[in-house]
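Colleague: After the sequence you'll find the predicted model.
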Amino acid sequence: MGDLKQRTLITARERLRDQVAQALHAALIAGELRPGQIYSAPGLAADFGVSATPVREAMLDLAREGLVEPVRNKGFRVTELSERDLDQYTELRALIEVPTIGRVTEKCSRDTLEDLRPLAEAIVECARAHDLIGYLEADRRFHLALLALSGNDRLVETVGDLRKRSRLYGLTALDERGELISSAEEHLELLDHMVAGDAKAAMACMARHLGHVRSVWAKEGEEPV
């Protein structure tokens, strides 16, 4: 019974850490945690109403993803990305994802691709509901599921890491400007091209979509007019 109780405690602790990590991700996306700012585990723990331990563990998980950086005796600084960083992330994603979308279009059946339509539709639904966290999760699942059809697990892992490191800067501003829905609908356009077997159009759509994502990041850095 002692071992069982210990395993139960460990599981509960891991669940709490995961919940805190999700909350921190949400705060990063919403802009509540700002790049360059330092946040202490005790301070965040007080905000979340939990002890500092799961917060510290969750922040270390985010550090491994490159989203925050430990600062000795102070806490964690939210990672700042330069324009050069964002350009390089976008270039890497384009080099990987655009040709992969072309190959997946040519090799996969219509039915296999149609199975992903609910995810594409979920992205649009979240955009219409101003659900940024749901939007980001549906977007992540859709893109990685498409890439998984290539059969290359390391490719999917690499793009997943790139997405974590770059994040969707400007998502809140995009929603406030009323442009999030049109961006979301690009996923349906992409899927339509793929289902139709038009690899060239699908690749062009994917390249355009990544360009739009990069432009969102650029707008995030602009001063309001």
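Modeller: Yep, it's here.

Colleague: Every contact and neighbour count from this point should use C-alpha atoms.
Modeller: Fine.

Colleague: For the protein, which helix extends over the most residues?
Modeller: Among the segments of the chain that qualify as a helix by DSSP state H, the longest is helix 2-30.

Colleague: which strands and helices sit next to the helix or strand just after that helix?
Modeller: Reading on from helix 2-30 to the C-terminus, the next helix or strand found by DSSP states H and E is strand 38-39. Applying 3 or more C-alpha pairs under 8 Å, 6 or more residues apart in numbering; DSSP states H and E, we find strand 38-39 packed against strand 75-78.

Colleague: starting at the chain centroid, how far to the strand it packs on?
Modeller: 20 Å (C-alpha atoms, centre = their mean, to the nearest Å).

Colleague: Need the contact partners of it.
Modeller: 33-41, 59, 67-71 (C-alpha atoms under 8 Å, 6 or more residues apart in numbering).

Colleague: Mind checking which of the residues you listed are buried?
Modeller: 33-34, 38-41, 59, 67-70 (16 or more other C-alpha atoms under 10 Å).

Colleague: Now flag whichever of these is closest to Gln6.
Modeller: Proximity of those to Gln6 (C-alpha to C-alpha) peaks at Met59, which lies at 23.9 Å.

Colleague: want to compare, so here's the second one:
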Amino acid sequence: MNGTGTGAGPALPLLGGRKPSHRERVADALRAALIAGELRPGEVYSAPGLAARFGVSATPVREAMLDLVKEGLVDTVPNKGFRVTAVSDEQLDEYTHVRSLIEVPTTAGLAATADPAALEALRPVAREIVDAAAAGDLVAYVEADLRFHLGLLALAGNGHLVQVVRDLRRRSRLYGLTALAEQGRLGASAEEHLELLGALLARDESAVRAVMTRHLGHVRGLWAAP
């Protein structure tokens, strides 16, 4: 699945290294579309409609949407489909605050501990983010961005921390991504991932902290009510 619904985008690796099921891949793509703001709060979407939009069958979409119901991302609407739940500015501020408390010091700490080879392994993902930004593919952008940040945090060796951030990101909404892409400004945010890798490889903890703080500030600027 991608932003145009014509193919299959990169799936998010699951903890434990097992290959995700088709249902899980569909759920990941739906979350990415929801986070990117392509699925709007208050709107009702049918499983067949979403299946046609993403070029898959209705059954895995229906199953995946039920998973998103359990996560509180959508509600069921009898005989109609699923309604995307709204997120308030106050909630988004809280998500940003918690993410900053976790991600800034954890990522900064990796400047001293991360294996350079492990950091370099994330460079192709960082370039995927840049390429998705250039193409205006918001779903691919969100999927690659998620893989990059969770992969980076995983280098700290705390699986529970990764799960907390994964959950916070799933609950976020990046309504401003479309406008940013249309204005040609999404690429600057995407490039910050490569800048972050450079600071980590240089073992420059203060620079890592500065880039992460700036990056999260940009993200919060996108978390605005539609």
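Modeller: Noted; the coordinates are in hand. All of these numbers come straight from a predicted model, not from anything done at the bench.

Colleague: Any idea what the TM-score comes out to?
Modeller: The TM-score (TM-score structural alignment, normalised by the length of structure 1) is 0.80; 206 aligned residues with a C-alpha RMSD of 2.5 Å.

Colleague: before we move on, back to that, out of the buried ones among the contacts of strand 75-78 of structure 1, flag the one nearest to Cys126 of structure 1.
Modeller: Out of these, the member with the shortest distance to Cys126 of structure 1 (by C-alpha to C-alpha) is Leu33, at 22.0 Å.

Colleague: Please pull up the equivalent of the closest one in structure 2.
Modeller: The alignment partner of Leu33 of structure 1 in structure 2, by TM-score structural alignment, is Leu39.

Colleague: again, but for Leu4 of structure 1
Modeller: Residue pairing (TM-score structural alignment): Leu4 of structure 1 is not matched to any residue of structure 2.

Colleague: can you check Leu136 of structure 1 too?
Modeller: Taking TM-score structural alignment, Leu136 of structure 1 has Val142 as its aligned residue in structure 2.

Colleague: For that match, which residues are in contact?
Modeller: 32, 35-36, 129.

Colleague: Just tell me what Ser182 of structure 1 corresponds to in structure 2.
Modeller: Counting by TM-score structural alignment, the partner of Ser182 of structure 1 is Ala188.

Colleague: Any chance you could list what contacts the host helix or strand of its match?
Modeller: With elements taken from DSSP H and E, the one containing Ala188 of structure 2 is helix 186-201. Residues outside helix 186-201 of structure 2 that contact it (C-alpha under 8 Å, 6+ apart): 108, 110-111, 116, 119-120, 123, 126-127, 129-130, 133-134, 177, 180-181, 205, 207-208, 211-212, 215, 218.

Colleague: now do stretch 60-74 of structure 2
Modeller: 22-24, 26-27, 30-31, 47-48, 50-51, 75-76, 82-85, 171.

Colleague: measure the match of Leu136 of structure 1 to Asp115 of structure 2 for me?
Modeller: 25 Å (C-alpha to C-alpha, to the nearest Å).

Colleague: likewise Ala64 of structure 2?
Modeller: Ala64 of structure 2 is 36 Å from Asp115 of structure 2, by C-alpha to C-alpha.

Colleague: Asp75 of structure 2 now?
Modeller: 42 Å.

Colleague: Kindly report the same for Leu30 of structure 2.
Modeller: 33 Å.

Colleague: okay, these two: which has more neighbours?
Modeller: Leu30 (23 against 14; other C-alpha atoms under 10 Å).

Colleague: Trace the more buried one over to structure 1, please.
Modeller: By TM-score structural alignment, Leu30 of structure 2 lines up with Leu24.

Colleague: And the helices in structure 2?
Modeller: For structure 2, the helices defined by DSSP H cover 22-35, 47-54, 58-70, 89-113, 116-120, 123-135, 138-154, 159-171, 177-182, 186-201, 205-222.

Colleague: which bit of structure 1 covers the shortest one?
Modeller: Spelled out, that is helix 116-120 of structure 2. Going by TM-score structural alignment: helix 116-120 of structure 2 matches residues 110-114.

Colleague: mean offset of the matching stretch relative to structure 2 (after superposition)
Modeller: With the two structures superposed, stretch 110-114 of structure 1 lies on average 2.4 Å from its match in structure 2, counting by mean C-alpha distance after the TM-score superposition for structure 1.

Colleague: Tell me the gap between stretch 81-101 of structure 2 and the middle of its chain.
Modeller: 13 Å.

Colleague: which residue lies farthest from the center of structure 2?
Modeller: Distance from the centre of structure 2 peaks at Asn79, with 30.1 Å (C-alpha atoms, centre = their mean).

Colleague: Any of the contacts of stretch 60-74 of structure 2 buried? List them.
Modeller: 23-24, 26-27, 30-31, 47-48, 50-51, 75-76, 82-85, 171.

Colleague: list the buried ones in stretch 48-68 of structure 1?
Modeller: Buried-residue list, stretch 48-68 of structure 1, by 16+ other C-alpha under 10 Å: 52, 54-63, 66-68.
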